[in-house]
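Visitor: coords below, sequence missing:
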């Protein structure tokens, strides 16, 4: 497969690796971007690669809670300026309220009534008024004994760049108090899963493969190589334990008190975290970078 400059550039941006290393990784993996990232990590040539680093879509996340039910709704726009538009903010707030009351899916919410028209029709009208494409992209519903919400980079009440919901069991007053701290923690750390039991097994297997290859590679190039038994019984399990601790909510060090895990902090407060949702604007959407100079040159040539 032919490796293009664009592919090398993309891999460099994703991994932080040098140009020649990125090119070699793509050659070794026949252009497979994810495999190339793993190859670079195995060689110790890549920084932690997260797809979220490529996110560039705009808009707002709305959150709302009533009793034991909470929703987080993402509505995208083309530019961040629209997030400051009062018309757009009011629409986002209304749609979030409808989602809380009636919706379990985006399709149900789009078909719901909003002042005599469907939500989808209201969005279409807003596109004409605001002058940008708008998209009701996704929503998360969370239910539990107590639901606590938090918005980061707030643009208004219940609206922000990141919306978090946390479900807890335990005394209402304690759940509300520490639940807000847990929600802020989740906004900051973006855990991949509640616990090891709920973590995607495919992701775990992929990480295990990377850490195994990396440990063996490091050992083979070491002046004092360790017995393979030590590699497989100590080093690799240790690295996987660290991976799980860093990427599962209950296993993470609590940002308010790093001496405790989130799970222990919850126990000390007399509550249990049963679920969470974290929605960040544009998460998982790639935005094409525009080369302004090239665009101008193209226009002049035309």
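Guide: Good, I have the coordinates. It should be emphasised that the depicted structure is a prediction, and the values quoted were computed from it without experimental measurement. Numbering: from 1, shown residues only.
Visitor: Going by C-alpha atoms from here, please, whenever you check contacts or count neighbours.
Guide: Will do.
Visitor: For the chain, just list every one of the strands.
Guide: In order along the chain, the chain carries the following strands (DSSP state E): 58-66, 69-77, 113-114, 117-118, 135-143, 146-152, 159-160, 162-169, 253-254, 257-261, 272-280.
Visitor: out of these, which comes closest to residue 42?
Guide: Comparing those against residue 42 with CA to CA, the closest turns out to be strand 253-254 (26.1 Å).
Visitor: on that earlier part again, can I get the strands of the chain in JSON lines with distance to residue 40 and mean neighbour count?
Guide: Converted to JSON lines, those look like this (distance: least, CA to CA, whole Å; neighbours: other CA atoms under 10 Å):
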{"stretch": "strand 58-66", "distance to residue 40": "31", "mean neighbour count": "27"}
{"stretch": "strand 69-77", "distance to residue 40": "33", "mean neighbour count": "26"}
{"stretch": "strand 113-114", "distance to residue 40": "50", "mean neighbour count": "16"}
{"stretch": "strand 117-118", "distance to residue 40": "49", "mean neighbour count": "13"}
{"stretch": "strand 135-143", "distance to residue 40": "33", "mean neighbour count": "19"}
{"stretch": "strand 146-152", "distance to residue 40": "33", "mean neighbour count": "25"}
{"stretch": "strand 159-160", "distance to residue 40": "35", "mean neighbour count": "26"}
{"stretch": "strand 162-169", "distance to residue 40": "31", "mean neighbour count": "26"}
{"stretch": "strand 253-254", "distance to residue 40": "28", "mean neighbour count": "22"}
{"stretch": "strand 257-261", "distance to residue 40": "31", "mean neighbour count": "13"}
{"stretch": "strand 272-280", "distance to residue 40": "28", "mean neighbour count": "21"}
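Visitor: For residue 245, find the nearest of the ones you listed.
Guide: Of all the strands of the chain, strand 253-254 comes closest under CA to CA, at 7.8 Å.
Visitor: alright, now check it against this:
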């Protein structure tokens, strides 16, 4: 049997996106032949997918696709960021994003849609889990559409065309042309990626989030020792400030840090002589809200290859 080194396991993992233990097994089964090991991984049975389903999938890719007055964003998760570099995984995310653009953003309905291969999104995803060797999931999708104008897309931390770590869509309802809407939408999308607004308008913020901020503000104000009527004014002032900073239209534009976003849109409308309304937006950040498991990559590679891991010497006990 060929000597399977940690370097070989790591190289196959980077090339295939498969899990390390699967890579080690593939190399062992094929006598260390990298190409044959790749083929072995691709031909694994679907039963392997079930074993991966309990693993936390918080990495992966966000896909963004636009076509004139429509745009879609999709998040597909995997266990590690190695998979984001896998061409099979990238092709899957890209195609699913296009399907969402054409059919809608109900994630469950999207899973039942047919892909170019003729099989459903769910079946292709299950096969990918088996061949790539990591748990994966179609987490969410969102589509925006305007009656006239444009939906502009932007990808931050781009991994490939239309794929990255943060995906943004900006819906601009307008009778202005693309020469006006595209650059405006791109700047607004970059702002959204950086500033992380929680709603379009302050009145659209989650009521539970607002009440939590109100409770925090009340506790802080109570420490001032001021009369109750003054404390209430302090609380309402703090809540108003939070709404202003959390809502997209009232946030200060990141390009100059002084102009509210709604004024940026109004200025573009005035200069173009057209009506422009920022109707909606989407911001998907990869793994947002998913509790990630901590792991030691070096230790995993060593364990997979059978190489003992070095440990730091323990300090001598003192008298």
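Guide: That came through, no problem. Everything numeric here is computed off the predicted structure, so don't read it as measured data.
Visitor: Quick TM-score on the pair, please.
Guide: In this superposition the chains share a TM-score of 0.73, using TM-score structural alignment, normalised by the length of structure 1; 237 aligned residues with a CA RMSD of 2.4 Å.
Visitor: Ok, which of the strands of structure 1 comes nearest residue 292 of structure 1?
Guide: For the strands of structure 1, proximity to residue 292 of structure 1 was assessed by CA to CA; strand 58-66 is nearest, at 19.6 Å.
Visitor: elements contacting the closest one?
Guide: Secondary-structure packing of strand 58-66 of structure 1 (3 or more CA pairs under 8 Å, 6 or more residues apart in numbering; DSSP states H and E): strand 69-77, helix 86-102, strand 146-152, strand 159-160, strand 162-169.
Visitor: mind running it again at 7 Å?
Guide: Judged by 3 or more CA pairs under 7 Å, 6 or more residues apart in numbering; DSSP states H and E, strand 58-66 of structure 1 is in contact with strand 69-77, helix 86-102, strand 159-160, strand 162-169.
Visitor: okay if I get these as CSV plus distance to residue 132 of structure 1?
Guide: Output for those, formatted as CSV (distance: least, CA to CA, whole Å):
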stretch, distance to residue 132 of structure 1
strand 69-77, 7
helix 86-102, 11
strand 159-160, 19
strand 162-169, 21
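Visitor: of the ones you listed, which approaches residue 141 of structure 1 most closely?
Guide: For residue 141 of structure 1, the closest of these is strand 69-77, at 4.6 Å, according to CA to CA.
Visitor: mean shift of the closest one relative to structure 2?
Guide: Mean deviation of strand 69-77 of structure 1 relative to structure 2 after superposition (mean CA distance after the TM-score superposition for structure 1): 0.6 Å.
Visitor: Could you pull up the residues touching the counterpart of residue 150 of structure 1 in structure 2?
Guide: Taking TM-score structural alignment, residue 150 of structure 1 has residue 154 as its aligned residue in structure 2. Residues in contact with residue 154 of structure 2, defined by CA atoms under 7 Å, 6 or more residues apart in numbering, are 167, 168, 169, 186, 189.
Visitor: at 6 Å what do you get?
Guide: Neighbouring residues of residue 154 of structure 2 by CA atoms under 6 Å, 6 or more residues apart in numbering: 167, 168.
Visitor: same thing with the one 3 residues further on?
Guide: If a contact means CA under 6 Å, 6+ apart, then residue 157 of structure 2 has 164, 165 as its contacts.
Visitor: Likewise for residue 58 of structure 1?
Guide: 76, 77, 78, 79, 80, 282.
Visitor: rerun at 10 Å
Guide: By CA atoms under 10 Å, 6 or more residues apart in numbering, the contact set of residue 58 of structure 1 is 74-83, 134, 161, 280-283, 285, 287.
Visitor: are any of those residues buried, and which?
Guide: Buried subset of these (neighbour count, 16 or more other CA atoms under 10 Å): 74-78, 82-83, 134, 161, 280-283.
Visitor: JSON lines for those, including distance to residue 192 of structure 1?
Guide: Shown next, in JSON lines, are those (distance: CA to CA, whole Å):
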{"residue": "74", "distance to residue 192 of structure 1": "19"}
{"residue": "75", "distance to residue 192 of structure 1": "22"}
{"residue": "76", "distance to residue 192 of structure 1": "23"}
{"residue": "77", "distance to residue 192 of structure 1": "26"}
{"residue": "78", "distance to residue 192 of structure 1": "27"}
{"residue": "82", "distance to residue 192 of structure 1": "29"}
{"residue": "83", "distance to residue 192 of structure 1": "27"}
{"residue": "134", "distance to residue 192 of structure 1": "28"}
{"residue": "161", "distance to residue 192 of structure 1": "18"}
{"residue": "280", "distance to residue 192 of structure 1": "13"}
{"residue": "281", "distance to residue 192 of structure 1": "17"}
{"residue": "282", "distance to residue 192 of structure 1": "17"}
{"residue": "283", "distance to residue 192 of structure 1": "13"}
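Visitor: for the residues you listed, which one is nearest residue 219 of structure 1?
Guide: residue 283 (37.0 Å).
Visitor: Aligned to that closest one, what sits in structure 2?
Guide: In structure 2, residue 283 of structure 1 lands on residue 288 (TM-score structural alignment).
Visitor: Helices along the stretch 201-319 of structure 2, start to end?
Guide: All helices of the stretch 201-319 of structure 2, identified by DSSP state H, counting those that start in this stretch, fall at 207-222, 228-246, 261-272, 297-305.
Visitor: Give me the angle between the first one and helix 228-246.
Guide: Taking axes from the mean of the first three to the mean of the last three CA atoms, to 10 degrees, helix 207-222 of structure 2 and helix 228-246 form an angle of 130 degrees between their directions.
Visitor: Could you point out the residues of structure 1 onto which helix 207-222 of structure 2 aligns?
Guide: Going by TM-score structural alignment: helix 207-222 of structure 2 matches residues 201-216.
Visitor: quick one: the matching stretch to structure 2 mean distance?
Guide: Averaged over the aligned pairs, stretch 201-216 of structure 1 sits 1.4 Å from structure 2 after superposition, using mean CA distance after the TM-score superposition for structure 1.
Visitor: The equivalent of residue 182 of structure 1 over in structure 2: what's it in contact with?
Guide: By TM-score structural alignment, residue 182 of structure 1 lines up with residue 188 in structure 2. Contact analysis of residue 188 of structure 2 by CA under 10 Å, 6+ apart lists 152, 154, 168-170, 182, 194, 248, 253-255, 261, 264-265, 278, 281.
Visitor: Assess the claim that residue 94 of structure 1 and residue 112 are in contact.
Guide: No: if you go by CA atoms under 10 Å, residue 94 of structure 1 and residue 112 don't touch, sitting 11.4 Å apart.
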